[in-house]
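Chemist: Just to be clear, the model below is a prediction. Sequence and coordinates:
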Amino acid sequence: MAYKVLIVDDSSFFQHRLKEIIGEHPDLEVVGIASNGREAIDKAKQLEPDIISMDYEMPYLDGVSAVRAIMAERPVPIVMFSSMTYEGATITLEALDAGAVDFIPKNFAEVSRNSAILKKKLHEKLIGFASNANPAARRNTSDLAAEANERSQRAKERTAALRARMSARSDAAPSSPSAPVAPSPRPSVRLKGRVKIVAIGASTGGPVALSDIITNLPANFPLPLVVVQHMPENFTRAFAERLNRLAQVNVKEAESGDALLPGHVLIAPGGKQMIVDRGGRSVKIIDGDDRVNYKPCVDITFASIASNMGGDALAIVLTGMGADGCEGAKLLKSKGAAIWSQDQETSVVYGMPAAVARAGLSDEVLPLDEVCPRLLSEF
């Protein structure tokens, strides 16, 4: 049985072309088309689609507002079909925060010329999410939004409590030389003192996951962080600027020569590759090789850290399709680095972290809401 797709777009041209492209796949069936956000909400109720393709700039009600309303009433996977401009990236990030699961860059030329790459990307993403790539996203229940809010609140409470405990310990005189520095959720090798950088890789679902982690770090976090998120160029710049406004640490899209400093986060630019220079003092941005599928690529950044910093790193692999990060994690592990991966339950797509875990590389498999508290307890 084909998965039911609802197309939301105010352009008759894009409506027609998307219906043609989506309808070419035997596992997908377009069951309706909406021309604005209000109509999208009504048709989502009536047609009960398995997945929705959503534009954002529409009359009467925009795409972001429609996403919020649909996710609050009947949660369903929503993929944004977004402009590749800077403004499009900014609004797309708001849609992801509102509950959309992913986005596809919207390019008139690609749609017009019947691009095979666009077809493949569109089919894969729609089928991937509709076929239960994220089990939680397809639950037909009003409890989903409440559960998401509860997880977010729980994460904030745990982070705040851990900060309070750390502050209390730093202000109080030690009761004995053997008193523990910080409680650990599970037995593990202490990382403080041997890790000089935190490297994070993510793809589908990554913007929300990264925001959850980075916005909860204190300004005095003692290590530099480098982040590789699969995104086009304008999207990484908008993403970095958005995080910088929300976070206490400094966040920017990386440029060649940027120093690796404590409490600073460097985001790999879309369409390029980010490598850590010899000695781990700065980063270098190079053109993306056409032989590499991802630009930026987690494997390339991880490999550069293994080559130039050895095992003095903690690598974290978050939600995402595919297996990018696994080969780089192998290199880091061979040098003695620590590897964490996100668990299946809290991943939007359990691809990248699954590859790392199944290869036996993960020292810890963590729910998203435990990643930041663990970082604070370790460092």
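Modeler: Arrived safely, thanks for sending. Residues are numbered from 1 along each chain as shown.

Chemist: contacts, neighbours, all on C-alpha from now
Modeler: Fine.

Chemist: can you pull out the helices in this protein?
Modeler: Secondary structure of the chain (DSSP state H): helices located at 12-23, 37-47, 63-73, 86-98, 108-112, 116-130, 143-171, 206-214, 233-246, 298-309, 326-334, 352-358, 368-378.

Chemist: Can you say which of the ones you listed is nearest to Lys252?
Modeler: Set against Lys252 and scored by Cα to Cα, the helices of the chain come closest in helix 233-246, at 5.1 Å.

Chemist: ok, back up a step: distance to Pro183 and mean neighbour count added to the helices of the chain, as a markdown table?
Modeler: Rendered in a markdown table, the data for these read as follows (distance: least, Cα to Cα, whole Å; neighbours: other Cα atoms under 10 Å):
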| stretch | distance to Pro183 | mean neighbour count |
| --- | --- | --- |
| helix 12-23 | 51 | 16 |
| helix 37-47 | 47 | 18 |
| helix 63-73 | 37 | 21 |
| helix 86-98 | 32 | 20 |
| helix 108-112 | 53 | 12 |
| helix 116-130 | 38 | 17 |
| helix 143-171 | 9 | 14 |
| helix 206-214 | 19 | 21 |
| helix 233-246 | 28 | 20 |
| helix 298-309 | 28 | 23 |
| helix 326-334 | 25 | 22 |
| helix 352-358 | 25 | 23 |
| helix 368-378 | 7 | 20 |
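
Chemist: right, and these - which one's nearest Val189?
Modeler: helix 368-378 (9.7 Å).

Chemist: okay, now the one to match up with it:
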Amino acid sequence: MTKISVLVVDDSAFMRKLISDFLSEDSRIEIIGTARNGKDCIDKLKVLKPDVITMDVEMPLLNGIDALKIIMKNAPVPVIMLSSTTKEGAENTIVAMQNGAIDFIAKPSGAISLDLHKIKEELIQKIISASKVNRKQLVKLTNDKYLSTTKAESYSKIELHENKQQVNKSLVKWNQASKKLICIGTSTGGPRALQNVLTKLPANIDAGILIVQHMPAGFTKSLATRLDSLCMISVK
């Protein structure tokens, strides 16, 4: 069985050792290297060519978000971010997701988490899921024309008109007399998928939308705020 090769990126030597050790305990995963910051990661990426990268968000010289942007532009690889549960950490993590990260893990107790074993199984499962991502799809999502920072930038007037026409054509088939409810459930890779779907919905869609996203407490507000800034519909 071919193992999933992983590059572990964190500015803490202790965290690099801890993450590497418990990932190595899984027979499906092989740690092929570690990096101490974003710059070191990019240098090693060219040589090691890992299947998946785990990357800390906050690092010196080149942080996780800026490193992620370079990776997705030059040599896209599935990346799982490790983040603190602070408000700033949550906001940075959502930005990382919009810039190409497949998923993220919240460190249980800050940058240096002695209790990292609590998220061991979750991280392993997300690495396995990330390794199955189609690289071509990763590039497509990264370059998606709807990746932007404000509602005004998300759509031109022409795009708004065309998008509403396309969706409204499909709405004709709905039973106009009954109320509508759209339910969306997501897990790994969900935030990026949600952006890809929700930004294409018109403001006048005649249905309520309920979303279930597997995500730690404290991160959902940042995700909703980000999506609300990108979408024509209101997200909260």
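Modeler: The structure has been received and is ready for your questions. In this text the structure is predicted, and so the values were computed from the model without any measurement.

Chemist: How close are the two chains, by TM-score?
Modeler: Laid over one another, the chains give 0.82 as their TM-score (TM-score structural alignment, normalised by the length of the second structure), with 225 aligned residues with a Cα RMSD of 2.9 Å.

Chemist: coming back round to it: as TSV, the helices of the first structure with distance to Leu191 of the first structure would be great.
Modeler: Below are the helices of the first structure laid out as TSV (distance: least, Cα to Cα, whole Å):
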stretch	distance to Leu191 of the first structure
helix 12-23	48
helix 37-47	48
helix 63-73	39
helix 86-98	32
helix 108-112	47
helix 116-130	36
helix 143-171	16
helix 206-214	18
helix 233-246	26
helix 298-309	15
helix 326-334	14
helix 352-358	19
helix 368-378	6
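
Chemist: Of all the ones you listed, which one comes closest to Ile197 of the first structure?
Modeler: Ile197 of the first structure sits nearest to helix 298-309 of all the helices of the first structure, at 8.8 Å, using Cα to Cα.

Chemist: other SSEs contacting that closest one?
Modeler: Helix 298-309 of the first structure is packed against strand 197-202, strand 225-229, strand 272-276, helix 326-334, with contacts defined by 3 or more Cα pairs under 8 Å, 6 or more residues apart in numbering; DSSP states H and E.

Chemist: Using CSV, lay out the ones you listed together with distance to Leu375 of the first structure.
Modeler: Output for these, formatted as CSV (distance: least, Cα to Cα, whole Å):
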stretch, distance to Leu375 of the first structure
strand 197-202, 9
strand 225-229, 11
strand 272-276, 21
helix 326-334, 18
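
Chemist: Asn132 of the first structure is nearest to which of the ones you listed?
Modeler: strand 197-202 (19.5 Å).

Chemist: Pretty sure Val283 of the first structure sits against Ile267.
Modeler: No - using Cα atoms under 8 Å, Val283 of the first structure makes no contact with Ile267, being 10.6 Å away.

Chemist: Arg36 of the second structure contacts Asp10, doesn't it?
Modeler: Yes - in this structure, Arg36 of the second structure is within contact of Asp10 by Cα under 8 Å, at 5.2 Å.

Chemist: who touches the spatially most central residue of the second structure in this structure?
Modeler: Computing the C-alpha centroid of the second structure and ranking residues by Cα atoms, centre = their mean puts Met97 first, at 3.1 Å. Residues in contact with Met97 of the second structure (Cα atoms under 8 Å, 6 or more residues apart in numbering) are Asp103, Phe104, Pro191, Arg192.

Chemist: Need the max-distance pair from the residues you listed.
Modeler: Spanning the widest gap among these are Phe104 and Arg192, at 11.5 Å by Cα to Cα.

Chemist: Could you measure from Ala96 of the second structure over to Leu48 of the second structure?
Modeler: Here the criterion is Cα to Cα, to the nearest Å. By it, Ala96 of the second structure lies 23 Å from Leu48 of the second structure.

Chemist: Quick one: closest of the helices and strands packed on helix 298-309 of the first structure to Ala137 of the first structure.
Modeler: Comparing these under Cα to Cα, the one sitting nearest is strand 197-202, at 18.8 Å.

Chemist: so the closest one matches what in the second structure?
Modeler: Taken onto the second structure by TM-score structural alignment, strand 197-202 of the first structure occupies residues 181-186 there.

Chemist: post-alignment, the matching stretch versus the first structure, mean distance?
Modeler: Compared with the first structure after the fit, stretch 181-186 of the second structure shows a mean deviation of 2.0 Å (mean Cα distance after the TM-score superposition for the first structure).
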